[in-house]
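> Give me a model of this one.
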Amino acid sequence: MPDLKVTPLYNYYKSQNAKLIDFGGYLLPVQITGIKNEHHAVRTAAGIFDVSHMGEFGVEGEGAQQFLQEMMTNDVAKAHPGDALYTAMCYEDGGTVDDLLIYCFDTKHYQLVVNAANIDKDFNWLSEHAPQSINVTNRSEQIALLAVQGPQALSSVQKITDYDLASIEHFKFAKHVSLNGIDSLVSRTGYTGEDGLELYCPWDQACSIWNALLEKGASDGLIPCGLGARDTLRFEARLPLYGQELSSTISPLEAGIGFAVKTNKPIDFIGKQALITQKTGGLKRKIVGLKMIDRAIPRSHYKVYAGDKEIGEVTTGTQAPTIGKNLGLALLNSEWTKLGTEVDVDVRGKRKKAKIIKTPFYKRS
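Got it, this is the predicted structure:
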């Protein structure tokens, strides 16, 4: 195995005999007690994920808001101190550089959270475009990130802090929250389709918070989770994964995150004209949900057909644990994306019937 980075929880994973994989250049667990077990724990109680492989950048200086407005598809001016904003960065042709979160401290100071596999690419992209007045810093190896997700997430974390976590609204955050005595940033965000919190703390303090949460949260049903469950959870909630539903050749509009694309904001951003053209001319392809009719699981990159015509491919597919059905997300020619349309998925050389269904597959009540 090539030289891989590890997070602060590496020794914990070894002690649990977790199944470790290469994920974005980091050695991380795909599962600890089993993907389905971890998935169901998040849907019914709570799970804790180590996502310290994610990248964190500081963007600071006079004109930081203006700079981010020119780089991002969403309207950064709408983010006030204490707000978290989901957005994308695009190339001139509308392809996606990355999707990310922006934390607004003030108009001169932001924190960006980017996908692990894109850290170097994103940092170079931002640095190349930044004016001299803007300082872009890569803090990815200084900041650890733990995600606590599920109906009992807030209850679990509340046991290690005096801060009123319920006062943090969705897509808001609080700085300088003491978690088990450790100064942390706490965000009401996540990637599972459930309520939850993301906890940013110093790299060398992550184990202390992790251990305290597992001990105190056990009575709430909190268990440690790997990235396999994180993927099935986000898939059911139809949250895109970069490299699958988003890429340099798939635009945010095609991926179905048009809510994070504000082509009417007064400032031009990279890719704006291409996205306007896609909007006004109509999308030629888009991501849709698939439900298998025949017995088969639609896996990533399986080709999709209408008769003899290839109309796209599966981007993500699995047997969805909450729903118990074989489901997929697929990027298809738009003329074949109407709900109820039947298509064929090429599963290892055999055509299997599927139909287009509504997404998200799961939405919490």
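> drop to CA atoms for contacts and neighbour counts, all remaining ones
Fine.
> who's in contact with stretch 123-139?
The contact list for stretch 123-139 (C-alpha atoms under 8 Å, 6 or more residues apart in numbering) reads Gly55, Glu56, Phe57, Gly58, Val59, Glu60, Gly61, Glu62, Gly63, Ala64, Phe67, Met71.
> Now do the contacts for Leu246.
By C-alpha under 8 Å, 6+ apart, Leu246 lies in contact with Thr96, Asp98, Pro240, Pro252, Ala255.
> so which of these is the most crowded?
Greatest neighbour count in the contacts of Leu246, by other C-alpha atoms under 10 Å, goes to Pro252: 29 neighbours.
> neighbours around the closest residue to that one other than its chain neighbours, how many?
Residue nearest to Pro252 in three dimensions, not counting chain neighbours: Gly258, with 6.1 Å by C-alpha to C-alpha, 6 or more residues apart in numbering. By other C-alpha under 10 Å, the residues close to Gly258 number 18.
> Mark which of the contacts of Leu246 are part of strands, please.
Thr96, Asp98 (DSSP state E).
> Return the closest of the contacts of Leu246 with respect to Ile287.
Ala255 (5.4 Å; C-alpha to C-alpha).
> Quick one: residues contacting the nearest residue to the closest one once chain neighbours are set aside.
The shortest distance from Ala255 to any non-neighbouring residue, by C-alpha to C-alpha, 6+ apart, is to Ile287 (5.4 Å). Neighbour list for Ile287: Glu245, Glu254, Ala255, Gly256, Leu329, Ala330, Leu331, Leu332 [criterion: C-alpha under 8 Å, 6+ apart].
> one more to put side by side:
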Amino acid sequence: MNLPVISRPLEPALFARAPGLERHRVAPGGLTVIALEPGDRLEVIDLEGDQRAELLAFDETGREALAALGLLSSPGANFIGLLLNDGSRESQHVANGLRKRHIDARHLPTAARLWPAGTPAGFSRSLTASANLLVIAAAPGGQVAVDSQQRTSELRLIIQRANPSSLLVPALPAPLGELVDEFTIAPGTARDYIVAPGQYIQVIDVAGRQCSDFVAFDRRGLDAGREIDLDPTVTRTLNGNAYPGPGLFSRFFDRDLQPMLEVVRDTVGRHDTFALACTARYYEAQGYFGHANCSDNISRALAAHGVQGRRGWPAINFFFNTGVDAHQQLTLDEPWSRPGDYVLLRAMRELVCASSSCPDDIDPANGWQPTDIHIRVYADKERFSIAMANRKTPDADPVLTRESGFHPGTSALTRQFVNYRGWWTPTQFDGYGTLAEYHACREKVAVMDLSALRKFEVLGPDAEALLNHCLTRDVRKLSVGQVVYSAMCHEHGGMLDDGTLLRLGPDAFRWIGGEDFGGDWLRQQAEKLGMKVWIKSASEQIHNIAVQGPLARELLKQMIWTPGTQPKLEELGWFRFLIGRLDDYDGAPLMVSRTGYTGELGYEIWCHPNDAMQLWQRLWQLGEPLGLAPLGLHALDMLRIEAGLIFAGYEFSDQTDPFEAGIGFCVPLKSKQDDFIGRDALLRRKEHPMQQLVGLQLDGNEPAAHGDCVHVGRARVGVITSATRSPVLGKNIALCRLAVDYCAPGTRVEIGKLDGQQKRIGATVAASTVAYDPDKSRVRA
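Predicted coordinates for the structure are as follows:
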């Protein structure tokens, strides 16, 4: 007899799947405050290893209560006290909250240290509360020099509640600021509310996987008898996006094409503005007569304001996961939202709003289990950072978009920023523009903020062996002071990431790539092999700018001081780095590598965020006489395509091996004797290639675009990975992943437009992927 098949998908971080489990993040060099009840179990995890942990506990009267967790204070464990009295806005906010619990942050007792130094990654300690407690957990650490590798890293707190809520509803997140109003909307209901100009609306998915329809009307318009409402179609058209997100395209517009709301934060990034709020007709068509629906609920909520009811409301469907597939079919699936996820909006005029908690339980729209939506309205005096949330792994804690240490300098020159891998990065600069920025890099010198690159310190006696096992390059040949470009591959040969590796010492390396998961992956491999090595995240504590162009050396030699043990700036070789100072012996510590992503002579400068603006200002002071210009992502894309340099998600993915991505030179299968991850698969793939990355030169002036199909006759034989118009060459060029049968230079192919058949652009396979300076004489100059 066959047993029934049961669905048990992997769904990390969903409250409904584990209602007694809570997760919290302790930021590097920061602290987190949590409340425990008797019987609650707290697990503190050192995610990256070699990270200290301090903990304080207080009872309901505000007295120190470490004993209720089975702990004793540790001499000298005073990081929490120092942090809460450093004068920062954040510390004052926490101190004010503690004061309400009868705890004086100015006179804190000594904390408990949970473990000694040198703990391995994943080390943890479990504690059980014997009373009601307020607990402060901290990850001690501070600023370190750019050439030091002793980075502070995050801790994770896991709480297993002894008495989880019988309602299966997680606790609401703490308010973001001063509340004007808040209320909960039960599933299958809707509620109206009024917000003043400048006030903020936070729509919170309490338990995760729940949709909320939102409509808004101009209140003055209603007073005058006009229904001026928020319009999804106008919003999509004016933004050019399906859904407004924080940053450049952040506005919701009304039917008169005037802005009503601004998206300030979004921790989900996946919503719907294609369709109506659910209607009675939808449920009737499925056989569910009389089913509650959002459209009728919204009509009832707005009736008190004189708004005419509608059978179907064109609402903004927050958290609703819909899309249009390749066959033009409207699709839906479970929302991406997790417990506590939210959208934060700012009202641009006085509005009458209505929000619902969707009752749909007949399809995946609410994860098959409708739950609460919570609304908070904040005062107009509050100021919130513009941000989206990013997770490096599905079960990781969300981190809001960050600004680099150079942001005060770049933001003074432009408001054109994009959320690039969790960091606000300029796309182009006011008063310059993409072409001017491009030409400055080709002819003079340009500077770009590249702090979004991920940095990881790899330390310990097994560091070299680990990296040699995980990277395609032969790491044993890398000298101290040298940089090497390498691929990082999965077992099947597909690429996880590409990046550069710096050797700072015999057992000390720094990996710089684009993928946040790279550090976790290195840790996983080290654990499998039982290696003594630590991989510490350094992205928050090392920020970097690229200085690129023919005059880069002339500029930097005026401002980089090096001791006698290091090469001078003008002596620095290609793919080498130096450790120096800004201007003189007492200047800010810096590292300079002779690397770049433009195909020009160039350098990257690495510093602590606290020193970033000093470096930025000095660069401009010395660079303006040389014609220094800022460089945005749009101009960088033109430069790197001309230079045949690859980009994640375009030239490579986990389905593409280094040979197909055009970087086979970094896989020395013959000379590297040691085994490495993916070697066997790469041997097979090299012997039997299916595709190759080539350069194309297009006929005429019509451009290609990423994703365009490439044909020979009727057959599709390739895809455009990246394309641009080369200002220097005066022609359209592209990088293309092409079937090996058609990769000979001079082969004619056609780029398909429209449906791929109705319009074609002729193109010729070039001799190299490098369209500009193929022998790299400029970058080696």
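> Which helix or strand contains the aligned residue in the second structure for the residue nearest to Ala255 of the first structure?
Here Ile287 of the first structure is matched to Leu693 in the second structure, going by TM-score structural alignment. Using DSSP states H and E, Leu693 of the second structure falls within strand 691-698.
> What mean distance separates that strand from the matching residues in the first structure?
Once fitted to the first structure, strand 691-698 of the second structure is off its aligned match by 0.7 Å on average (mean C-alpha distance after the TM-score superposition for the first structure).
> Which residue is the nearest non-sequential neighbour of the counterpart of Ile579 of the second structure in the first structure?
With TM-score structural alignment as the criterion, Ile579 of the second structure lines up with Lys175 in the first structure. Excluding the flanking residues, the one nearest Lys175 of the first structure by C-alpha to C-alpha, 6+ apart is Leu185, at 4.4 Å.
> ok, whichever residue in the second structure pairs up with that neighbour - contacts?
Under the alignment (TM-score structural alignment), Leu185 of the first structure maps onto Met591 of the second structure. Taking C-alpha under 8 Å, 6+ apart, we find Met591 of the second structure in contact with Val146, Asp147, Phe577, Leu578, Ile579, Gly580, Arg581, Ile605, Trp606, Cys607.
> which of the residues you listed also appear as contacts in the first structure?
Counting by both residues aligned by TM-score structural alignment, their matches' C-alpha atoms under 8 Å, the members of the contacts of Met591 of the second structure that carry over to the first structure are Phe577, Leu578, Ile579, Gly580, Arg581, Ile605, Trp606, Cys607.
> what residue of the first structure takes the place of the last one?
Taking TM-score structural alignment, the alignment pairs Cys607 of the second structure with Cys201 from the first structure.
> pretty sure that match contacts Ser184?
Yes. If you go by C-alpha atoms under 8 Å, Cys201 of the first structure and Ser184 touch, sitting 4.7 Å apart.
> For the residue nearest to the spatial centre of the first structure, which non-adjacent residue is closest in space?
The centroid of the first structure falls nearest to Tyr191 when counting by C-alpha atoms, centre = their mean (5.1 Å). Of all residues not flanking Tyr191 of the first structure in the chain, Arg234 sits nearest, at 5.7 Å (C-alpha to C-alpha, 6+ apart).
> Show me what the one you found aligns to in the second structure.
By TM-score structural alignment, Arg234 of the first structure lines up with Arg640.
> on that earlier part again, confirm that the residue nearest to Tyr191 of the first structure sits in a strand.
No. Under DSSP: H, G, I helix; E, B strand; the rest coil, Arg234 of the first structure sits outside any strand and is assigned helix.
> Tally up the residues packed near it, please.
Applying other C-alpha under 10 Å, we find 19 residues neighbouring Arg234 of the first structure.
> How many neighbouring residues does whatever residue of the first structure lines up with Trp620 of the second structure have?
In the first structure, the residue paired with Trp620 of the second structure is Leu214, using TM-score structural alignment. When neighbours are counted by other C-alpha under 10 Å, Leu214 of the first structure registers 19.
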